[in-house]
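Asks: 3D, please:
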Amino acid sequence: MNDNRNNLTGKVLAYEAIHGAGCAVVNLNPAQSGFGNKEYDEDDVEVYSGERGVLDTTKPAEIESSEGPALWDPTEAEGSVNTKSAPKPVGAYPHARKVGDLIYLSGVGPRQPKTNEIPGGPIHDSDGNALDYDIRAQTQAVIDNIARILEEAGSSINNVLDVTSFLIDMDRDFQGYNEVWAETLGKVGPTRTTLAIRALPTPIAVEMKVIASI
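Replies: Reported below is the predicted structural model:
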């Protein structure tokens, strides 16, 4: 074997850069032209200049969304509550988490599970141009998503204790949001704080953070 190190010809099939070096897949064939007295790197070597990543078969954890940031599968940990009936998170966190007799929900928006559509329409298009939207439809969709998560946790919308709401346009949207609240969660009677914020990660106008009992 040592006398035939360079008695080979072939071609590079694929190449991947690895920590400043590289790894290649090659096809080698015996060659009569080899001298058998040189190391591999003593002659000119073929340099592969194709695209990197051709050997990468791993898939990212997140799933691309047509609107806004990438969507993630909800994380699993002790006490986590997740359901396919709620929209995917935009980061590494669960839909909710049980601690004792309480359930803490991550911020819930109006996006629809599976389709990622926004009832009432998004607040802007993909170029950032403002769009007209229905805050009542968005608020109702948020509450519907909350109900689905609580049902998965073995609770219900009637067990909501405290809500923190986030509106991206308080002047425009508070009245419509408040009307839907009165017809739904207002009848349950949780405490509530409503905050005006500049933006949310997806093109939505309202999000709610909920604490409920089991």
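
Asks: only C-alpha atoms for contact and neighbour calcs from this point on.
Replies: Fine.

Asks: which SS class is the closest residue to residue 145 other than its chain neighbours?
Replies: Leaving aside its chain neighbours, residue 145 sits nearest to residue 86 (5.7 Å; criterion: Cα to Cα, 6 or more residues apart in numbering). Assigned by DSSP: H, G, I helix; E, B strand; the rest coil, the conformation of residue 86 is coil.

Asks: here's the other one to compare against:
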Amino acid sequence: MESISIAKDTRDHGVPWEDAYGYAQAVKVGNVIYVSGQLSHDGEGNIVGPAPVDDEGNIREHTNMEIQMKQTYLNAQKILDSYGATLDNVVEEVLYVTDMDAAFAVAGSVRKEAYGSTKPAVSSTLLVTPRLAFPSQLIEIKFIAHV
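Replies: Okay, the predicted model is just below:
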């Protein structure tokens, strides 16, 4: 069987875990951009609005959900910008959160602001997970965009 290769155009943020884990922040194939789970880090890879954790690494409270969610959308926009795209190009998002109530309380206003619309034209799924990559991380969002 002959192998068929596809052209992949990748982008990164330049944060340490890209090399440690071994992945691209986004991959464009044809007119589709697949954006890996984005989180609330700054340019150096520090979590913006880290959740307080106990000695075992368990999240003590989720009050920074809004801060983390806003930064996560900013990071997604940054990676989309590198392709000449915006959040308006997003057709699907999946939000992974550590607390449904905390996320649902802020998601509507944060998402509407991020997408610049009272009813963003994007399919969206919100899922709860007990833990994300970093103990102080409350949210991660993956995206699919078309250009």
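
Asks: one step back: which ones are touching the residue nearest to residue 145 of structure 1?
Replies: Residue 86 of structure 1 makes contact with 95, 112, 113, 145, 148, 149, according to Cα atoms under 8 Å, 6 or more residues apart in numbering.

Asks: so which of the residues you listed are in helices?
Replies: Residues of the contacts of residue 86 of structure 1 located in helices (DSSP state H): 145, 148, 149.

Asks: in ChimeraX, select just the buried ones from those residues.
Replies: Of those, the buried ones can be selected in ChimeraX as follows, counting by 16 or more other Cα atoms under 10 Å:
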select :145,148,149
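
Asks: for the aligned partner of residue 35 of structure 2 in structure 1, give its distance to residue 199 of structure 1.
Replies: Taking TM-score structural alignment, the alignment pairs residue 35 of structure 2 with residue 105 from structure 1. Counting by Cα to Cα, to the nearest Å, the gap from residue 105 of structure 1 to residue 199 of structure 1 is 20 Å.

Asks: who has more neighbours, those two?
Replies: residue 105 (22 against 14; other Cα atoms under 10 Å).

Asks: who's in contact with the most centrally placed residue in structure 2?
Replies: Centroid-nearest residue in structure 2, with Cα atoms, centre = their mean: residue 38, separated by 2.4 Å. By Cα under 8 Å, 6+ apart, the contact set of residue 38 of structure 2 is 25, 72, 73, 75, 76, 140, 141, 142.

Asks: contacts only, for the aligned residue in structure 1 for the fifth one.
Replies: Put plainly, it is residue 76 of structure 2. The equivalent of residue 76 of structure 2 in structure 1 is residue 146 (alignment by TM-score structural alignment). Neighbour list for residue 146 of structure 1: 108, 157 [criterion: Cα under 8 Å, 6+ apart].

Asks: quick one: the strands in structure 2?
Replies: Counting by DSSP state E, residue ranges of the strands within structure 2 are 9-11, 26-29, 32-38, 90-97, 123-128, 139-146.

Asks: where's the third one relative to the chain centroid, distance-wise?
Replies: It refers to strand 32-38 of structure 2. With Cα atoms, centre = their mean, to the nearest Å as the basis, strand 32-38 of structure 2 stands 8 Å off its chain's centre.

Asks: that one vs structure 1, average distance?
Replies: By mean Cα distance after the TM-score superposition for structure 1, the fitted strand 32-38 of structure 2 averages 0.5 Å away from its aligned residues in structure 1.

Asks: quick check: angle from that strand to strand 90-97?
Replies: If you take axes from the mean of the first three to the mean of the last three Cα atoms, to 10 degrees, strand 32-38 of structure 2 sits at 20 degrees to strand 90-97.

Asks: which parts of strand 32-38 of structure 2 are buried?
Replies: 33, 34, 35, 36, 37, 38.

Asks: pick the one among those residues closest to residue 11 of structure 2.
Replies: Nearest to residue 11 of structure 2 among the buried residues of strand 32-38 of structure 2 is residue 35, at 9.2 Å by Cα to Cα.

Asks: ok so, going back, could I get the contacts of residue 38 of structure 2 as CSV with distance to residue 101 of structure 2?
Replies: Shown next, in CSV, are the contacts of residue 38 of structure 2 (distance: Cα to Cα, whole Å):
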residue, distance to residue 101 of structure 2
25, 28
72, 18
73, 19
75, 23
76, 23
140, 16
141, 17
142, 20
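
Asks: quick check: the farthest pair among these?
Replies: 25 and 73 (13.5 Å).
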